[in-house]
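Chemist: Turn this into a structure:
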Amino acid sequence: MDILKSLGHPEEIFNLFKFKMGGCRTVMPKLDYESMSESLRTCYLYLNQTSRSFAAVIQALDGELRHAVCIFYLVLRALDTVEDDMTIPLDKKVPMLNDFHTFLYQKEWCFTESQEKDRQVLADFPTISVEFRNLAQEYRDVISDICHRMGVGMAEFLEKKVGSMKEWDLYCHFVAGLVGVGLSQLFSASQLEDPEVGRDTELANSMGLFLQKTNIIRDYLEDTQVGRAFWPEEAWSQFAGRLEDLAEPEKLDLALSCLNLLVTDALRHVPDVIAYLSRLRNQSVFNFCAIPQVMAIATLSSCYNNPMLFQGVVKIRKGQAVTLMMEATSMSAVQTIISQYSQEILQKVSQTDPSRDKTLHILALIEEKSAVSQSSLPSRTHHLSPMYLSAAMLLAALSWQYLSTTAEHGHI
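Modeler: Model prediction:
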């Protein structure tokens, strides 16, 4: 039960209960599906089927930007499904990736041979492409351009492994940094954000790289078990002969050194994340951008120096995720969250870790960039008497159990 994992965190139990009772609507308002065309409703169905986390924040965006970002996500999900499908031979896959952006204007194009879990977005691509063509020209131009650049980049990395740290940056740029660039251009095209948000591609790229690197770090075991290698060879070759060797118990100390090196590299994007978020003015766009970023730094804090990463997938608690979703709605709150998780990482830095100096340097820089007036912010620590806390926990647990068995289950 999710609530049991948060027993030592009373604010998480409170927020889980609050979220279940309707607090989710503050960040995930209900959409009016009745007013949508059948094809657009189907697109939102696919969105919810293929992404629980991004579906929530996409559907909370304001106005026509919501539909543009929904279609953008599905187009890139279809492209990504082609890249991930190991059953498609290279001589067929490479041209598909390079030409994928042209399929947006081919009414009947679809691909029914995929074996991937999200194959429906390819099999029913005409439903997605018709809604793409219904978008305003400025949105279509952005989506088509990013799709083209991503497809070319993905094709480039199909036949070569991620070697150097620079190549890691380049790979992450193609698969995620360009998403940040495209989203920023959509924000500006909608006029909900200033044109400068769309023009500053360096900060937008960092937003994507931070999320992608976090996912790559977290998914080490899952990826290596199916033969995928996304940790850069320049990093892991310092500690092991093969990437999968890091999972061997006798190599734990070396594995942790490699892990901490990569977490440190990911953390160098956080100052750019703070700079990017500080420019945003629309509340729905801010929530959309901030929530995944604070989840990422919470995940990195859980991963840093954690032996469990080489035995399974390290995840943040659901109560922790809900709390972050409900709190990350202002720049000052986001700065506080980032500061707190960077402090958590700081407490775990070993005296003997090879990356210690670099880690301490970037954490100090993050602390400087995230400095806010703590006295003006509500504390995330709750001082409750043991008797009150026990009663509150019991009440919350009983209420949660009742709600879980009588109400429809929402997804995060």
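Chemist: contacts, neighbours, all on C-alpha from now
Modeler: Noted.
Chemist: which residues does residue 303 contact?
Modeler: Residue 303 sits next to 217-218, 309, 314 when contact means C-alpha atoms under 8 Å, 6 or more residues apart in numbering.
Chemist: Following up with a second sequence; could you model it the same way so I can compare the two?
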Amino acid sequence: MFAAASATSAVQFQFRGGGRPLSTTIPRKKHNHSLVSSRLKLPDSLPCILRYPDELYSMVRLKLALTVSEKQIPAEPPHWRFCYSTLYKMDGSHLIIQQIDEDVRDAFCIYALVLRALDTIEDDSTIATEVKVPILQTFHRRIRDGNFHFSNGAKYYKALMENFHHVTTAFLELDCRFQEVIEDITMKMGAGMAKFICKEINTIDDYDEYCHYPVGLCMIGASKMYSVSRGKSLASEDLSNAMGLFFQKVDTIKDYPDDINMMPNPRMLWPRQIWGKYVDKLEDLKNEDNSAKALLCLNEMVTNALTHVEDSLKYLSTLPDPAIFRGIAIFKVIEFGTLALCYNNIEVFRSGVGLRPGLAAKIFYNTSSMSDVYEAVHDFSFILESKISDNNPNDKVTRSLIDTIKKCCRSSLTSNQRKSYII
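Modeler: Modelled structure (predicted):
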């Protein structure tokens, strides 16, 4: 949910002037489950400020919220200061965590950092397979080891790995029931990551299984964490997993340039069952000569991700905690909007695609209920639908899925008088 090991790389709020109406080109780190970036920058282009003045207000408001949030990081004891300040530096999920009730807040903070550390190891292509796999498989046991540290990653990730003893100290202060959930999810996630270090993603079933490990499990674990403190789950495991698969698949699609150009070895995360219809090698999709085939492949990948949207909306509708609902709902809207922008967009294979930072900031403040989610998803559905062409071999399936999503949204809205802030 709030962990970097989950694949949601929502928008980094670093505005880049100009660009398309709804999107901006943004470099991103794999598996960065970032809601907002603490490095938010205001638009530095006057034309953009004039074009989207209401978004500028949201960005300024969010920047101020980040400043206030930083001041709420505990000064003592040092291990808790390290944990919360590290989470703050990495992304904006701390804004959501700080709104959660105190009896579970610390547990979610440590849950996020442990899974982020696990992901930092899995994501580092410079670590030899024979070294990486055993670490992933046993990482759940290292959480209690105050002497464990590992020098990898960059910037805040490197600091996390080299000072992991602070996380261990904080972890050992949690209720033992939280500890058990964190260890169990870390064990399963590490084992799954290790499996796909050595296994190619050939079929769609492989793809679903891969997506389950970094994000589906994270969402299931979040529900179990909530159950420890409230005596009831956030949602069923099936719906939690569906939300996780949706998040991971959007991330996998939009991170194609980063993954395929990763050194020393590219990450091959798209299933051969899909890309093998269009090219001989996954990296061939980035060649300009294959642009037409690349778009057909991309659109099939987006269509596959759309199969999880209806269940992910059901998941959101069951969440009983307002703070947790809002955090996941914001991710959901941003990721669905990004998926709509990715459809039939060749920039996915070039420099990447993402929502305008100002629009993402606006979503952050305008998403507080299921009605808000339905309205935004409904709007983005129209954007995606407008890009479907009749010569696409999957156009009927894509249209059918979009129709189902729009009907789901319309049937759940209480009024026909909708006020759109997306279009």
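Chemist: quick one on the thing from earlier: I'd like the contacts of residue 303 of the first structure as CSV, with neighbour count appended.
Modeler: Output for the contacts of residue 303 of the first structure, formatted as CSV (neighbours: other C-alpha atoms under 10 Å):
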residue, neighbour count
217, 24
218, 24
309, 23
314, 19
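Chemist: Looking at these, which is nearest residue 234 of the first structure?
Modeler: Set against residue 234 of the first structure, the nearest of the contacts of residue 303 of the first structure by C-alpha to C-alpha is residue 217 (14.6 Å).
Chemist: What lines up with the closest one in the second structure?
Modeler: Under the alignment (TM-score structural alignment), residue 217 of the first structure pairs with residue 253 in the second structure.
Chemist: cool, and residue 169 of the first structure?
Modeler: Under the alignment (TM-score structural alignment), residue 169 of the first structure maps onto residue 208 of the second structure.
Chemist: what number of residues lie near that match?
Modeler: A count of nearby residues for residue 208 of the second structure, using other C-alpha atoms under 10 Å, gives 19.
Chemist: any idea which element it lies in?
Modeler: Under the criterion of DSSP states H and E, residue 208 of the second structure resides in helix 204-211.
Chemist: Show me which parts of whichever helix or strand comes after that helix are buried, residue by residue.
Modeler: As assigned by DSSP H and E, the chain's next helix or strand after helix 204-211 of the second structure is helix 217-230. For helix 217-230 of the second structure, burial by neighbour count (16 or more other C-alpha atoms under 10 Å) applies to 217-227.
Chemist: Now do the strands in the second structure.
Modeler: Here the second structure has its strands, by DSSP state E, at 23-24, 354-355.
Chemist: could those strands go into CSV alongside distance to residue 61 of the second structure?
Modeler: Output for these, formatted as CSV (distance: least, C-alpha to C-alpha, whole Å):
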stretch, distance to residue 61 of the second structure
strand 23-24, 20
strand 354-355, 18
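Chemist: right, so those strands: which one is the most enclosed?
Modeler: For the strands of the second structure, the largest average neighbour count (mean count of other C-alpha atoms under 10 Å) is found in strand 354-355, namely a mean of 26.
Chemist: Which residue numbers in the first structure does it align to?
Modeler: With TM-score structural alignment as the criterion, strand 354-355 of the second structure aligns to 315-316.
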